[in-house]
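A.B. asks: could you look at this predicted model? Sequence included:
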Amino acid sequence: MNANSQSEIQKLVSAEEWQLRVDLAACYRLVALYGWSDLVFTHISARIPGPEHHFLINPYGLMFDEITASSLVKVDQQCNKIIESPYPVNPAGFVIHSAVHAAREDIQCVLHTHTRAGIAVSAQKNGVLPISQQSTFVLASLAYHDYEGVAFRDDEKPRLQADMGNANFLMLRNHGLLTCGKTIADAFLSMYTFENTCQIQIAAQSGGGELTQVNPRIVEGVGQAMKVQTGGLGGQFVWPSLIRKLDRIDDSYKQ
């Protein structure tokens, strides 16, 4: 069965899955818009609700600003396509994302980037430093995973899962950044904060002066601070405005 057009895909999936596709395609476009993409080489995945453990991931070979709701590839935990697609799935991307989805039933979306600032901080021995308000939100739920080469081997999965634990921010040493969230909006907002944390740290270090660190007690109370900042809505607080921004620029991600 060849199902590549919007109408064909919509006929094959539930209304809930279609909305998830639209939101995930929007997330890809936003990542491109904010300059976090790395040609075609990183991924954002979303779990489709239900007992099947299916999820959506990008068609390998498309730039993030080309991705649409209907072009997203639906796969199972073994990377078998559930709906035919002319595009492959990147094995390295699948290993990382499927590992997180398998271990974390509480999350829907996994977002991974290779930004210059993110990789720069991931290469620093001390990782994220508590030197900004943004960093406090990251440090409240941050884990690290050592670099083991391009992630295409299944035997890395248990080590990645153990390192991540219940954290929502994962720094992949010498590699990049990863966030997860209960929704696509949550994962995106977390990455926005993570990326800004790294950019601020690199900028602060480039000044050459001694850096002032945040009191550790502030990090301990940051969960409540985030709830206040977003009215308890998390990423959903900013998501509608991001969608409006995207629609003003190009709404073809909905196709």
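C.D. replies: Noted; the coordinates are in hand.
A.B. asks: CA atoms for contacts and neighbours, from now on please.
C.D. replies: Fine.
A.B. asks: report the central residue of this structure.
C.D. replies: By C-alpha atoms, centre = their mean, the chain has its centre lying nearest to L111, at 1.1 Å.
A.B. asks: check it against this one:
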Amino acid sequence: MAETQPKPDHMTDAEWQARVDLAAAYRLVSLYGWDDLVFTHLSARVPGPEHHFLINPYGWLFDEITASSLVKVDENGTIVDPGATNNVNPAGFTIHSAVHMAREEAGAVLHLHAADGVAVSAHPEGVLPLSQTAMLVRPHIAFHEYEGVALDLDERERLVADLGDHDILLLRNHGTLTVGRNVGEAFIYMYFLMKACEIQVKTLAMGPGHMPSQAALDTTAEQAKGLGAAGKLAWPALLRKLERMGSDYAR
């Protein structure tokens, strides 16, 4: 079982659960090879009336992140944790704060620079319908043009406008982003997206690939409406996987 520690006295049960889930997501991103040293971020909203969020301590590898090491910040990336000793990269929270503040239901936002995702973000058509997985994610995808390293707070408005009510954003020439009502939902969107990107990169290396019929695309688009619900089934299984590995994410 995963090594755990008692919830700190100053923390609500809801915040501790959010911390445990987000720490697990960091470990899983590392496990699947989607991390980028200490760069990119995964964030989660702290349940409650305040606009507080959890994000990784700056300079930590994803496979080092634990529930207690996550840092609580406000919408500007300012640390609000009592007695916090870890630092954060405020610039890294630019993208996350935009989505969290614009989408009240956005319980988690995951942003990656994984190679296959960046490659597909640079393809003129983005995700192509070359696999069942791709056909399931395509209806959820929006696009945002690259404007440089996300340091300009003015970009937040444009990013949110491009995302709209979609749950997946391809950041052109940059990476991938998913939104979920909770960490498990955001992670399942990212898993399906990254699998679609991996298959696309491999398929196009062999040639143009076979395209399905429009009828198949329409049918799968209708079926894709429930994609986020897959997280309810898959997330507990992923946590069991970490526990079997003896991961200490929950401490």
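C.D. replies: Good, I have the coordinates. The model shown is predicted, which means the values in this text are computed figures rather than measured ones.
A.B. asks: give me the TM-score for this pair.
C.D. replies: Once superposed, the chains reach a TM-score of 0.92 (TM-score structural alignment, normalised by the length of the second structure), with 247 aligned residues with a C-alpha RMSD of 1.9 Å.
A.B. asks: outside of the top helix by length along the second structure, which residues touch it?
C.D. replies: Counting by DSSP state H, the longest helix found in the second structure is helix 183-206. Contacts to helix 183-206 of the second structure, defined as C-alpha atoms under 8 Å, 6 or more residues apart in numbering, come from residues 18, 21-22, 25, 44, 107-110, 116-117, 119-120, 127-128, 130-131, 133-134, 137, 167-168, 176-180, 209, 227-232, 234-235.
A.B. asks: all strands of the stretch 151-251 of the second structure, in order?
C.D. replies: All strands of the stretch 151-251 of the second structure, identified by DSSP state E, counting those that start in this stretch, fall at 168-171, 175-180.
A.B. asks: ugh, wrong one, I meant the stretch 1-150 of the second structure
C.D. replies: Using DSSP E, counting those that start in this stretch, the strands of the stretch 1-150 of the second structure run over residues 41-45, 53-55, 71-73, 108-112, 141-144.
A.B. asks: so how far does the fourth one sit from its counterpart in the first structure?
C.D. replies: Following the fit onto the first structure, the mean deviation recorded for strand 108-112 of the second structure is 0.5 Å by mean C-alpha distance after the TM-score superposition for the first structure.
A.B. asks: report the inter-axis angle for that strand versus helix 183-206.
C.D. replies: Angle of strand 108-112 of the second structure versus helix 183-206, following axes from the mean of the first three to the mean of the last three C-alpha atoms, to 10 degrees, is 30 degrees.
A.B. asks: just checking, what packs against strand 108-112 of the second structure?
C.D. replies: Here strand 108-112 of the second structure touches strand 41-45, helix 94-102, strand 175-180, helix 183-206, going by 3 or more C-alpha pairs under 8 Å, 6 or more residues apart in numbering; DSSP states H and E.
A.B. asks: which of these sits most buried?
C.D. replies: For those, the largest average neighbour count (mean count of other C-alpha atoms under 10 Å) is found in strand 41-45, namely a mean of 28.
A.B. asks: which residues are contacting that one?
C.D. replies: Contact with strand 41-45 of the second structure is made by 18-19, 22, 25-26, 51-56, 92-93, 96, 100, 106-112, 182-183, as judged by C-alpha under 8 Å, 6+ apart.
A.B. asks: from those, list just the buried residues.
C.D. replies: Neighbour-count burial within those applies to 18-19, 22, 25-26, 51-56, 92-93, 96, 100, 106-112, 182-183; the criterion is 16 or more other C-alpha atoms under 10 Å.
A.B. asks: which parts of the second structure are helices?
C.D. replies: Using DSSP H, helices in the second structure cover 13-31, 94-102, 115-121, 132-137, 155-163, 183-206, 214-223, 230-244.
A.B. asks: D63 of the second structure: which of those helices is closest?
C.D. replies: helix 13-31 (5.0 Å; C-alpha to C-alpha).
A.B. asks: report the buried residues of that closest one.
C.D. replies: Using 16+ other C-alpha under 10 Å as the test for burial, helix 13-31 of the second structure gives 15-30.
A.B. asks: got it, and stretch 68-82 of the first structure?
C.D. replies: Those buried within stretch 68-82 of the first structure under the rule 16+ other C-alpha under 10 Å are T68, A69, S70, S71, L72, V73, K74, V75, Q77, C79, K81.
A.B. asks: got the residues you listed as a markdown table, with distance to V13 of the first structure columns?
C.D. replies: Formatted as a markdown table, these follow (distance: C-alpha to C-alpha, whole Å):
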| residue | distance to V13 of the first structure |
| --- | --- |
| T68 | 15 |
| A69 | 12 |
| S70 | 10 |
| S71 | 13 |
| L72 | 12 |
| V73 | 12 |
| K74 | 10 |
| V75 | 13 |
| Q77 | 18 |
| C79 | 18 |
| K81 | 14 |
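A.B. asks: between the residues you listed, which is nearest H145 of the first structure?
C.D. replies: Q77 (21.6 Å).
A.B. asks: which residue lines up with the closest one in the second structure?
C.D. replies: Alignment note: Q77 of the first structure maps to E75 in the second structure; criterion TM-score structural alignment.
A.B. asks: in this structure its match contacts M101, no?
C.D. replies: Yes. E75 of the second structure is within contact range of M101, at 7.2 Å (criterion: C-alpha atoms under 8 Å).
A.B. asks: find residues that contact each of those two.
C.D. replies: Common neighbours of E75 of the second structure and M101 (C-alpha under 8 Å, 6+ apart) are H51.
A.B. asks: what's near enough to touch R172 of the second structure?
C.D. replies: R172 of the second structure neighbours (C-alpha under 8 Å, 6+ apart): V118, S121, A122, F143, H144, E145, Y146.
A.B. asks: any idea how far V109 of the second structure is from the closest residue to the third one other than its chain neighbours?
C.D. replies: Using C-alpha to C-alpha, 6 or more residues apart in numbering and skipping residues adjacent in sequence, the residue nearest A122 of the second structure is N173, 4.8 Å away. Between N173 of the second structure and V109 of the second structure the distance, using C-alpha to C-alpha, to the nearest Å, works out to 19 Å.
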